[in-house]
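1. what follows is a protein structure lacking sequence information:
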């Protein structure tokens, strides 16, 4: 009889234990979910509510590597111990079919009308990375150098986080925010435009995009040159397009279009023209690529239109400079820090190809210069890499005394100095 009672008691304990595990599993709730994009940051908050009523919170990130969390039950063997929930993570990495490296990038380039020093620096910086490098004089719209012209003049690609420049200008023009306005992104989490541009925060620009609405977002994007040819009679230039309809809500809607340009196609020339307008105070020039020495001698700037953005430029320049100083483009400073550079990175992927963008302008002793580095490939290709190459480009020009004569050390009175 005693033995039967022990068996019955063990069975009863097992049933109670199973019910406890089921209750724990049933009360697991997810309170929020956002995503990490390659060139931006967002946050995830997940809470697990235990059967006893105590709560445990943790933060997780769902990144481009597609981290997947699975929940398992781990019971402790000690008599009377309550089973606990353990989280096991399995990471899946995105696979890329495109190569980040290429040979013969300059094959077929038309170079007679380019600045030889600028072109040499761009070639040196780009190396064998699969991409294109463009340098522009923003005061005239003249293309000083265009390396790998086949890619530079192509239909382009998703602009990734560089689209945030057009969204920022639109929100400023509409009076939705200024650079110091704290935007609530959920709970006690706030960001200003300066911080959001520097760190390329996706959620911030998704929020602005939803406040603007698709019609206004599209209007300003078109006004800033997206959806139309950027060049003037540049042979072989193809058109990057801006859609006439909003991205379906199931794919992220207007918010996703504003965080990294989903469904938009932008060319390197279009980004170069936009950054040039920011650099020169608001004049959107037709970009021109002189092909001969005669073209250079007879060059005349051609204005497409004047944008009413002069008062807005200081509002975004702080964030663009922050990107280089401490944000997503800080890799540039590993190679160059002699004068201020303002820019915007972008990273995303599509159909096995990863894109890395960096559009920037620099305040140099010779005036401002605009650069666009656009890379295609696999895992080594991303926005911060494009920024790093831009730093190498400026360093190469600096070493060639392109901007100014390097300061000389005063030798008067120094031991070993000669007259």
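-> In hand now; what should we look at? Here the structure is a predicted model, which is why all the values come from computation and not from measurement.
2. switch to C-alpha atoms for all contacts and neighbour counts from now on
-> Fine.
3. which residues touch residue 214?
-> By Cα atoms under 8 Å, 6 or more residues apart in numbering, the residues touching residue 214 are 246, 254.
4. what does residue 136 give?
-> Counting by Cα under 8 Å, 6+ apart, residue 136 makes contact with 142, 143, 144, 145, 272, 276, 369, 370, 371.
5. tell me the two of these that are most distant?
-> Using Cα to Cα, the pair of the contacts of residue 136 lying farthest apart is 145 and 276, separated by 14.5 Å.
6. so what does the host helix or strand of residue 324 touch, helix or strand wise?
-> Per DSSP states H and E: residue 324 is located in helix 313-325. Contacts defined by 3 or more Cα pairs under 8 Å, 6 or more residues apart in numbering; DSSP states H and E place helix 313-325 against helix 193-199, strand 341-350.
7. next, the buried residues of the last one.
-> Taking 16 or more other Cα atoms under 10 Å as the neighbour-count basis, strand 341-350 is seen to contain the buried residues 341, 342, 343, 344, 345, 346, 347, 348, 349.
8. can you check stretch 170-179 too?
-> Neighbour-count burial for stretch 170-179 [16+ other Cα under 10 Å]: 170, 171, 172, 173, 177, 178, 179.
9. which of the contacts of residue 136 fall in strands?
-> 142, 143, 144, 145, 369, 370, 371 (DSSP state E).
10. can you list those residues in CSV and add neighbour count and distance to residue 184?
-> Converted to CSV, the ones in strands among the contacts of residue 136 look like this (neighbours: other Cα atoms under 10 Å; distance: Cα to Cα, whole Å):
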residue, neighbour count, distance to residue 184
142, 23, 42
143, 23, 41
144, 23, 43
145, 28, 43
369, 22, 36
370, 30, 33
371, 30, 33
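11. below is structure B, check it against A:
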């Protein structure tokens, strides 16, 4: 063979070997990357090639799958979509997925390796989709949704002993089934939701932190007892009325001018929601001690996963004494989600021990066999408050419902404790205030439930907005449903 021909032959052989090596690299080492790339249409085709597994409430599916005439053979369907959207999230052939639908997408579409049988592995086929069993109690969910009605707001109900989320409602809601497919109507429904000024796609129960108003006084009362500022909720607080904010000439008054707030006990101060008392307590304790107590309840934790991640609830830092006083009544820059305030009530109800909130009970394969079981976990490093402090606060919260501002939460045959809140909104409080109610209930058998409700807009006149009038009836409905 002459030299030029030999060189061409060697060069061609090198090209063939390089091509074979690249093909081996693509099919071997890089195969999983390409198979998982969302831009690969085969990923979407495979996901919707068979019915998806379901999300369950009380053991019954609140999702489903329907056959289509397109390349994507099945699309997701929803039972009572607006009711359960804050729980399930959505799965769309065009717009992807979120919440449980996203977090457990591999399990639901059968691509989770834990679902694969030996036969599936040999035949290189996708397993049947598994199911996600939630902790939601359908009766509690429906009660909260009906009670919120056309109000803009959210509610969370927890089992204090386990942390199980029994109800998680956000209104206004949306129907994820209207855009689960790939037709023009699905795109139109998505665009309408995205442009809605009321933001129905926001899960207000988990993802919207707002000033908690007077419900934060429970945290300040806990800090006062835990730090020995007072020995009980029935000890006078030596508080003036009105109260001048430290190092200022600004005086703080109480909403109810006739309330007995001067030198009031913690019980009386919670009963009448005395701003002067809790502002002074926060200033006396200082921001560090209030912050330490708030953090034990879950504030300033950016990784509260239920498993959907909640927005961080914030107790502000770097305040002066006057700002610290205002933070003690749930104003200044305090921010809390309904989930966070339900955690506060839950710890108080459960003798001071706070359980990590959980939305998922277990995962199962396509045959109903358990793949993963979730159990109760204690939040943080230990107790949020002592058993003594918890008992004191439960007693004071009962007074709020029996004789104070929380009468709208009374339920015959149940022990109910609560705290109202009306948080300022807008520059110089020009907006409609936020109405809050935080509560717990217990029946004769010892079963408990803790609830937090936030009403962002109840379509009420500004002077008619109150936690007792707008939020307490929602809490009452959910507590009654949980313990009936």
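-> All right, it came through fine. This one's a predicted model, so the numbers in the text were calculated from it and none came from an experiment.
12. rewinding a little: which one of the buried residues of strand 341-350 of the first structure is nearest residue 256 of the first structure?
-> For those, the minimum distance to residue 256 of the first structure (Cα to Cα) is 12.2 Å, reached by residue 348.
13. map the closest one across to the second structure for me.
-> Structural correspondence for residue 348 of the first structure with respect to the second structure (TM-score structural alignment): residue 423.
14. do you have the strands of the stretch 1-150 of the second structure handy? List them.
-> Counting by DSSP state E, counting those that start in this stretch, one finds strands in the stretch 1-150 of the second structure at the ranges 55-57, 60-61, 63-67, 74-78, 91-92, 96-97, 131-134.
15. dump the ones you listed to a markdown table, plus mean neighbour count.
-> As requested, the strands of the stretch 1-150 of the second structure are exported to a markdown table (neighbours: other Cα atoms under 10 Å):
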| stretch | mean neighbour count |
| --- | --- |
| strand 55-57 | 22 |
| strand 60-61 | 14 |
| strand 63-67 | 16 |
| strand 74-78 | 24 |
| strand 91-92 | 22 |
| strand 96-97 | 16 |
| strand 131-134 | 25 |
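16. could these go into JSON lines alongside distance to residue 385 of the second structure?
-> Output for the strands of the stretch 1-150 of the second structure, formatted as JSON lines (distance: least, Cα to Cα, whole Å):
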{"stretch": "strand 55-57", "distance to residue 385 of the second structure": "32"}
{"stretch": "strand 60-61", "distance to residue 385 of the second structure": "37"}
{"stretch": "strand 63-67", "distance to residue 385 of the second structure": "40"}
{"stretch": "strand 74-78", "distance to residue 385 of the second structure": "41"}
{"stretch": "strand 91-92", "distance to residue 385 of the second structure": "40"}
{"stretch": "strand 96-97", "distance to residue 385 of the second structure": "38"}
{"stretch": "strand 131-134", "distance to residue 385 of the second structure": "29"}
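17. ok, which of the ones you listed comes nearest residue 260 of the second structure?
-> Of all these, it is strand 131-134 that lies closest to residue 260 of the second structure, at 46.0 Å by Cα to Cα.
18. now do the residue mapped onto residue 390 of the first structure from the second structure: how many residues are near it, please.
-> Alignment note: residue 390 of the first structure maps to residue 475 in the second structure; criterion TM-score structural alignment. As a burial measure, residue 475 of the second structure scores 35 neighbours (other Cα atoms under 10 Å).
19. hang on, residue 475 of the second structure in a helix?
-> Yes - judged by DSSP: H, G, I helix; E, B strand; the rest coil, residue 475 of the second structure forms part of a helix.
20. for the aligned residue in the second structure for residue 283 of the first structure, what are its contacts?
-> By TM-score structural alignment, residue 283 of the first structure lines up with residue 353 in the second structure. Applying Cα under 8 Å, 6+ apart to residue 353 of the second structure gives the contacts 347, 378, 382, 383, 384, 385, 386.
21. can you give me the distance of the match of residue 390 of the first structure to residue 84 of the second structure?
-> Distance from residue 475 of the second structure to residue 84 of the second structure, counting by Cα to Cα, to the nearest Å: 18 Å.
22. check residue 293 of the second structure too.
-> Residue 293 of the second structure is 33 Å from residue 84 of the second structure, where distance means Cα to Cα.
23. which of those two has more neighbours?
-> Neighbour count, other Cα under 10 Å: between residue 293 of the second structure and residue 84, residue 84 has more, with 27 against 22.
24. helices - which of the buried residues of stretch 170-179 of the first structure land there?
-> Among those, DSSP state H puts 170, 171, 172, 173 in helices.
25. list the contacts of the second one.
-> Which is residue 171 of the first structure. Residue 171 of the first structure makes contact with 177, 208, 212 under the criterion Cα under 8 Å, 6+ apart.
26. now swap in the first one and tell me
-> Under the criterion of Cα under 8 Å, 6+ apart, the neighbours of residue 170 of the first structure are 216, 217, 220.
27. so what does it match up with in the second structure?
-> Per TM-score structural alignment, residue 170 of the first structure is aligned with residue 223.
28. before we move on, back to that, could you export the buried residues of strand 341-350 of the first structure as CSV, including distance to residue 263 of the first structure?
-> Listed next are those as CSV, based on distance: Cα to Cα, whole Å:
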residue, distance to residue 263 of the first structure
341, 29
342, 26
343, 23
344, 19
345, 18
346, 15
347, 15
348, 12
349, 12
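29. how many residues are close by residue 153 of the first structure?
-> Neighbours around residue 153 of the first structure, by other Cα under 10 Å: 23.
30. please flag which of the contacts of residue 170 of the first structure sit within helices.
-> If you go by DSSP H, the contacts of residue 170 of the first structure have 216, 217, 220 in helices.
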